[in-house]
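[1] I'd like to go over a predicted model; first the sequence, then the structure.
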Amino acid sequence: MATTYAEYQRDRIGWFFGISGGQLIVLAAASLPMLWAINKAAWLSALLLALIWIAVLFVTIVPVRGRSATGWMFACTAYAVGGLLGWTSFRSKASTGQAEDLDTPDLPGVLQGVQVHDGPPLGSNLQRVAIIQDHATKTWAVTAAVVHPGIGMEDADERHRYGEALTGLIDVAGRTEKIEEILFTVRTVPEDGAERALWVSSHRRPNAPALSERVNGDLAHGLTQASVRTEQFVTIVVPETRIAKAAKESGGGLEGRCRELYLLMAEIEAQLRGPMRTTTVNWLTSPELALACRTGFAPGDRAGIVEALAMREKDSGVNAEVPWAMAGPSGADSVVRHYSHDAWNSVSSTIKLPARGVVMGALAPVLTPSESGERRSFAVAYPIVPQSKADRQSGNAEWAADLAEGMRSKVGMKIRAKQAEDAAKARGLDQKLARGNYLTRPYAVCTVTVPKTARISEFGRRLDASVRRAGFAPLRLDLSQDAGFAASTIPLGISLTRKGNA
């Protein structure tokens, strides 16, 4: 028996046959000329205006792959203008010999507004945590590399307990009244065998039998081809509007904001290590975060960095760090259906939640590579709605559900089971908020990354097949592949719902 979560609903329930108020106003205004023509008995004009009204109906209401026709029109226009002006292509300053400050991030697309600061010394190790400032969205963020044992072998009761622990984490973040979003990023990286090669080279005996060397070599080659590594990150995002006043009381400036972020980090870490049973929580420093970004754009660079770190233990003059000016790709191009960066191509898709609910651990097939050299990653984001706004939305949703039921009853329409279930969830939301729970709008983005020598369209179809096999519905992020890649792979707090990143 598995633990299934189905306590979610549409963000907004249309109060007139599923149509929102804005859409209803547009349709009503578009029908006025037709009604005027009918009143004047101008039947030919009324017929033409009726056809125009039907066209407005489809443009306004009917979604096409997640967007309305007007949304696609604006997106295509913006993409075309960006292509003509060269905004969809990126070339790093280091690749053109123009890099001046190696500590300044040089990242493409939605990451261009990111600046990374070194926080004050923290803890007994005097670790300087990387503070991520996004000037485009006016937010602050910190990222931790975590290790979790997973839930693959757990029973239903234990999975239910993990679900309650996640709910507790969201409620703790909401009660701080500062954290706007929590992001969990997981990357399944192909095993490069760098650590094993270093261990073998340091433990090889000169008088070892040749057969033993051959067997160990074949075994290492086979295990490397069949193995993957998992990298997990947790990022908390705090908007400037929520932290500015408290930061002023803590000394103001960057140091005041760092102190407030450190307090939030302690609260989140306690929840991660306690109820969620995370074995390791390491808040990343600036060099560690730069390394995570570089391996996100170029997974193949990790082996060389691991070797450099091993060489630095013997020779302190070896530079094993990745400067921020080189943490991004040397070149990147945003194509309609995929994202090209350095020698790699990536395809990103969002995941639509199924109506029957979600089983905990169902995303595992999405992270399973279909071939050697393929990298899978996904991010699950939990934007936290402020309590006052959540109460207002809950009241509006309950009112819309009651109004829709009343109108259907008056016109004699039968209330379907799904409509009744959505209305019950809208009414039950107020009870959850009254108990102290916080409202969140979770979403997930998954990405597959392969070398340019492979056909990215084929691996994109395999990713979609994995999503469907897990019980979800994939939705390709056409015209927004760069933002989808940054949100699901680069742990810098990029969101698809936050204004400025979308």
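    Received it, and whenever you're ready, just let me know what you need.

[2] Could you use CA atoms for every contact and neighbour count after this?
    OK.

[3] Can you name every helix or strand that whichever strand or helix holds residue 292 contacts?
    According to DSSP states H and E, residue 292 maps onto helix 286-297. The contact analysis (3 or more C-alpha pairs under 8 Å, 6 or more residues apart in numbering; DSSP states H and E) places helix 286-297 against strand 114-122, strand 127-134.

[4] now for the ones you listed, which one comes closest to residue 450?
    strand 114-122 (25.8 Å; C-alpha to C-alpha).

[5] Tell me which of the helices and strands packed on helix 286-297 is the most buried.
    strand 127-134 (a mean of 22; mean count of other C-alpha atoms under 10 Å).

[6] before we move on, the earlier item: in JSON lines: the helices and strands packed on helix 286-297, plus distance to residue 74.
    JSON lines is the format used below for these (distance: least, C-alpha to C-alpha, whole Å):
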{"stretch": "strand 114-122", "distance to residue 74": "26"}
{"stretch": "strand 127-134", "distance to residue 74": "25"}
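
[7] putting a second one here so we can go through both:
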Amino acid sequence: MAATDKPRTYGNWRRPASPGLMGLGALGTVGLLLGLMISVFAVMAGGLAAGAVAAVLLGTVLLVLLVKDRHGRSLLSRAGIRLGWANARSAGSHLYRSGPLGRAGWGTYQLPGLAAPSRLSEHEDSYGRKFALIHVPFTSHYTVVLGSDPDGASLVDRSQVDQWVAGWGAWLANLGEEPGVEAAQVTIETAPDTGHRLRREITANTDPDAPALAKQMLEEVTRTYPSGSSQVRAYITVTFKAVGSTGKRREAEEVGRDLATRLPSLTGRLAATGAGAARPLTAAELCEAVRTAYDPAAAQIIDQARADGEATEMDWANVGPAAAEAFWEHYRHDSGLSVSWTMTEAPRGNVQSAILERLVKPHRDIARKRVTLLYRPLDPARAAAVVESDLRAAQFRATSNRKPAARDMVATRQAQATANEEATGAALVNFGVLVTATVTDPARLPDAKAAVDNLAATARLRLRTAYGSQDAAFAAGLPLGLVLPRHLRVPAELRDQF
């Protein structure tokens, strides 16, 4: 086989590390040094007994910070999650009731949790296409949602797939140059096909004078084909900051006018990524997508209305669930029961472009599945600082021991390669993955969990159940453009220092 025929591989994903001793970050190392100084002062002031007590306390703190599970979670982090979950249950915030008989005073079915304060408006771009604009006041973000019909990789040449991957990388890199872009995400949703679209297409194109045999065959196709089939939808969201280049906070109308001229370029460049014909979602289409996610049983009614040419006339204040309850390991919402997972580690080594194929495909044990890829592009100025800091941290870990571990040596080479690529013009993007599996029968939930575990293994992803935050993970997996690090009480940048 010629060298040019070898499949192209991708890899060298790194999580920026903070320099420190014994696996601690910068702040953890500072705490260690302060603890040692306190122990010395305790020995000088109170003798060996006081020094021993100080040493035991210091050892306990180090044990809490250094003992981690397979997902990199320390005892302190897990204890914080348990404490937060206990506070949420005691406050009753894990329960949600809406509508005229709910707890909300205005009697609507608004979205719960992080998406509750969001607002929706509709604007028109320079091509005359209407697009929905989501505003989250808490984080001062505006999100536009794009819908697409991916081409798929079946019967496609490998060279074409490589071009699509390169086009997607270029699209993400260009986001770092776009003014005001905060984050982006791609949501691939698979669900059972109701058959209404096929029935509408056949009915609208059937010739009344066609032979009886042909009509009988089409009737059989309409009746049998939707059984067991699935539909795949792809959503691409781009989140912008409310603060413009002038430093002034912008309102929805001003942001809508700005995006009206930029959306044609954003959607046009997606054609080179294999995403198909991307278009902005209207307010009605976005409301239908969110409503179906919280109430899977509503999909039949919505598809039937579309087939009959009727408008659903949904508004943003009534797309949420009538009732929802968050549990430690799952989330109950209207007619669905969901479990969400978060990625804790990207695939190690090099992978091919089809690594996520089985994960995003429909699965017979999962009624509705969403795989959401989260991206946070970094501007060139910040990217340079991040890669240089990561390189220094990797070099410090490798040289702090006389016999450095093999992982430290490999991490140094990877950090050096990343720094070299960034210096030659490559973009830097932080990314993550959310997976949500929804079933309508609670008895099928164990099968759905086992299916996701197996699919994650084929994708070489390390997934962790979003314990204690199933409702937030479910909302983050929807095409709403929620940026989770902006909703944390303790900033993610500070957490990484431990």
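    Yep, it's here. In this text the structure is predicted, and so the values were computed from the model without any measurement.

[8] Got a TM-score for the pair?
    The TM-score (TM-score structural alignment, normalised by the length of structure 2) is 0.86; 482 aligned residues with a C-alpha RMSD of 3.3 Å.

[9] just to revisit the earlier point, so which bit of structure 2 is the helix holding residue 292 of structure 1 matched to?
    Using TM-score structural alignment, helix 286-297 of structure 1 corresponds to residues 283-294 of structure 2.

[10] same check, this time on stretch 332-340 of structure 1
    Under the criterion TM-score structural alignment, stretch 332-340 of structure 1 matches residues 324-332.

[11] what do you get for stretch 387-394 of structure 1?
    The aligned range for stretch 387-394 of structure 1 is 380-387, by TM-score structural alignment.

[12] For the matching stretch, buried residues please.
    By 16 or more other C-alpha atoms under 10 Å, the buried positions in stretch 380-387 of structure 2 come out as 380, 383, 384, 386, 387.

[13] Give me the mean deviation of the longest helix anywhere in structure 2 from structure 1.
    Using DSSP state H, we find that the single longest helix of structure 2 is helix 26-66. Superposing on structure 1 places helix 26-66 of structure 2 at an average distance of 3.4 Å from its equivalents, by mean C-alpha distance after the TM-score superposition for structure 1.

[14] Other residues contacting the longest helix that structure 1 contains?
    Scanning structure 1 for the helix with the most residues, using DSSP H, yields helix 387-411. Helix 387-411 of structure 1 is contacted from outside by 12-17, 414-415, 423, 426-427, 429-430, 433, 438-439, using C-alpha atoms under 8 Å, 6 or more residues apart in numbering.

[15] Indicate which one of the helices and strands packed on helix 286-297 of structure 1 is closest to residue 455 of structure 1.
    Closest among those, using C-alpha to C-alpha: strand 114-122, at 31.5 Å.

[16] can you map out the strands along the stretch 351-498 of structure 2?
    368-377, 429-439, 462-465 (DSSP state E, counting those that start in this stretch).

[17] In CSV: these, plus mean neighbour count and distance to residue 83 of structure 2.
    Putting the strands of the stretch 351-498 of structure 2 into CSV (neighbours: other C-alpha atoms under 10 Å; distance: least, C-alpha to C-alpha, whole Å) gives the following:
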stretch, mean neighbour count, distance to residue 83 of structure 2
strand 368-377, 24, 27
strand 429-439, 22, 23
strand 462-465, 20, 17
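
[18] Make TSV out of the ones you listed and add distance to residue 184 of structure 2.
    TSV is the format used below for these (distance: least, C-alpha to C-alpha, whole Å):
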stretch	distance to residue 184 of structure 2
strand 368-377	5
strand 429-439	9
strand 462-465	21
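
[19] Okay then, goodbye and thanks.
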